[in-house]
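Participant: coordinates only, sequence not included:
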């Protein structure tokens, strides 16, 4: 029974990683479409949303079935129940990528008021944050907690910078109001994507420690305690592997 259960867990993890890859590709393509004003690419992102939605439903059903048939307890139950939140956050990231793509279509015939720099940079940071969170999920390792917190702060700062820059262009020329508003929306979408990626890492934190902490409330002492705990876990696992 344990071998079967572990195989089901592995299959679920593989499918979540597939969903994450689909979502990350939608994110990168949506911002690439915005930067290059590629309507065809934007439409393809919008169309792919149905695939992500279907994967979310499929995984919810599989996880529910495993919980019902295997009756997991303690850490196993925490691990399985937490997957609901992970796939929900991935689905919401995909939705926000769709929102960005829809904004691309709004600006299809517009000459941009400025070269896009901060938006693609925010997208790169959001992708990095998502990758870190998914790596933490795969290995159940939260040693990169500090990087996650710093990345979210960087994305937040870029969102503020995008907002300020666009407002300046809109004040300077009222013809820029529409596209300036669109770019502000895109900045806020990317900030929210960063939040969802961080939520995934918070969920992994819960899987590993049994405690759920809003990273906005983290202080230096909590970060150090968490990293020390993860190092102990890694040391124990390494000892078990060498026995």
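Facilitator: That came through, no problem. Since this is a predicted model, take the numbers as computed values, not measurements.

Participant: only C-alpha atoms for contact and neighbour calcs from this point on.
Facilitator: Noted.

Participant: So which elements touch the helix or strand where residue 89 lies?
Facilitator: Assigned by DSSP states H and E, residue 89 belongs to helix 74-106. In this structure, helix 74-106 packs against helix 2-36, helix 39-70, helix 177-209, with contacts taken as 3 or more CA pairs under 8 Å, 6 or more residues apart in numbering; DSSP states H and E.

Participant: Buried residues in it, which are they?
Facilitator: Going by neighbour count (16 or more other CA atoms under 10 Å), the buried part of helix 74-106 is 76, 78-105.

Participant: how far off helix 177-209 does that helix point, in degrees?
Facilitator: For helix 74-106 against helix 177-209, the angle by axes from the mean of the first three to the mean of the last three CA atoms, to 10 degrees is 170 degrees.

Participant: Presented hereafter is structure B, for comparison with structure A:
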């Protein structure tokens, strides 16, 4: 019975990570689009929404600790929980960068338009796909996709 409860809580943890990831993907899409649009209201929204990522990280860390402290995970479970902890920390940091970019975007609105560097938007799309693939790899336990993300890092 205890293992069933653990599996259910682990499933909830992975779902929380997935939800945070979907929200991050949405934020990345907004930031990327806003580099060209330079919409002040959208930039402010992205900055404000950063608190949601901070809260998600704390909540997911709490879920991880509760699993570890109450359910006696085995080695494979520990690796999955540790991966979730690492991923949510990285996702929160990416959300911080989205907020920082949006703050710069607000400053750019006041300046004369400057063309983005060559291949900049293409690089952002590759990075966005890496985030999507990372989230998918951990939530689907997909080693091949994880290796693809690692290989793609050199491209960026």
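Facilitator: On my side now, so go ahead. Small disclaimer: the values here were computed from a predicted structure and weren't measured.

Participant: what's the TM-score here?
Facilitator: Aligned and superposed, the two chains score 0.91 in TM-score terms (TM-score structural alignment, normalised by the length of structure 2); 155 aligned residues with a CA RMSD of 1.6 Å.

Participant: Isn't residue 128 of structure 2 up against residue 28?
Facilitator: Yes. The pair residue 128 of structure 2 / residue 28 is scored as a contact, 6.8 Å apart, by CA atoms under 8 Å.

Participant: Between the two, which has more neighbouring residues?
Facilitator: residue 28 (22 against 18; other CA atoms under 10 Å).

Participant: just checking, the more buried one touches residue 98?
Facilitator: Yes. The criterion here is CA under 8 Å, and residue 28 of structure 2 meets it with residue 98 at 6.8 Å.

Participant: any idea how far the residue positioned nearest the centre of structure 1 is from residue 164 of structure 1?
Facilitator: Among the residues of structure 1, the one closest to the centroid is residue 197, at 2.8 Å (CA atoms, centre = their mean). Relative to residue 164 of structure 1, residue 197 of structure 1 is positioned 24 Å away (CA to CA, to the nearest Å).

Participant: related to what we said a few turns ago, I'd like the helices and strands packed on helix 74-106 of structure 1 as TSV, with distance to residue 170 of structure 1 appended.
Facilitator: TSV is the format used below for those (distance: least, CA to CA, whole Å):
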stretch	distance to residue 170 of structure 1
helix 2-36	19
helix 39-70	24
helix 177-209	5
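
Participant: From these, pick the one with the highest average neighbour count.
Facilitator: Of all those, helix 177-209 has the most neighbours on average by mean count of other CA atoms under 10 Å, namely a mean of 23.

Participant: which is the next helix or strand following that helix?
Facilitator: Following helix 177-209 of structure 1 toward the C-terminus (DSSP H and E): helix 220-242.

Participant: okay, the angle between that following helix and helix 177-209?
Facilitator: Going by the same axes, to 10 degrees, helix 220-242 of structure 1 makes 50 degrees with helix 177-209.

Participant: Remind me what helix 220-242 of structure 1 packs against, helices and strands.
Facilitator: helix 145-172.

Participant: Same question for the helix it packs on: list its buried residues.
Facilitator: Those buried within helix 145-172 of structure 1 under the rule 16+ other CA under 10 Å are 145, 148-149, 151-156, 158-159, 161-163, 165-167, 169-170.

Participant: ditto for stretch 235-243 of structure 1
Facilitator: Buried, per 16+ other CA under 10 Å, within stretch 235-243 of structure 1: nothing.

Participant: quick revisit: residue 136 is in contact with the residue nearest to the centre of structure 1, correct?
Facilitator: No. Look at residue 197 of structure 1 against residue 136 with CA under 8 Å: they stay out of range, at 11.3 Å.

Participant: Before I go, just wanted to say thanks for your time.
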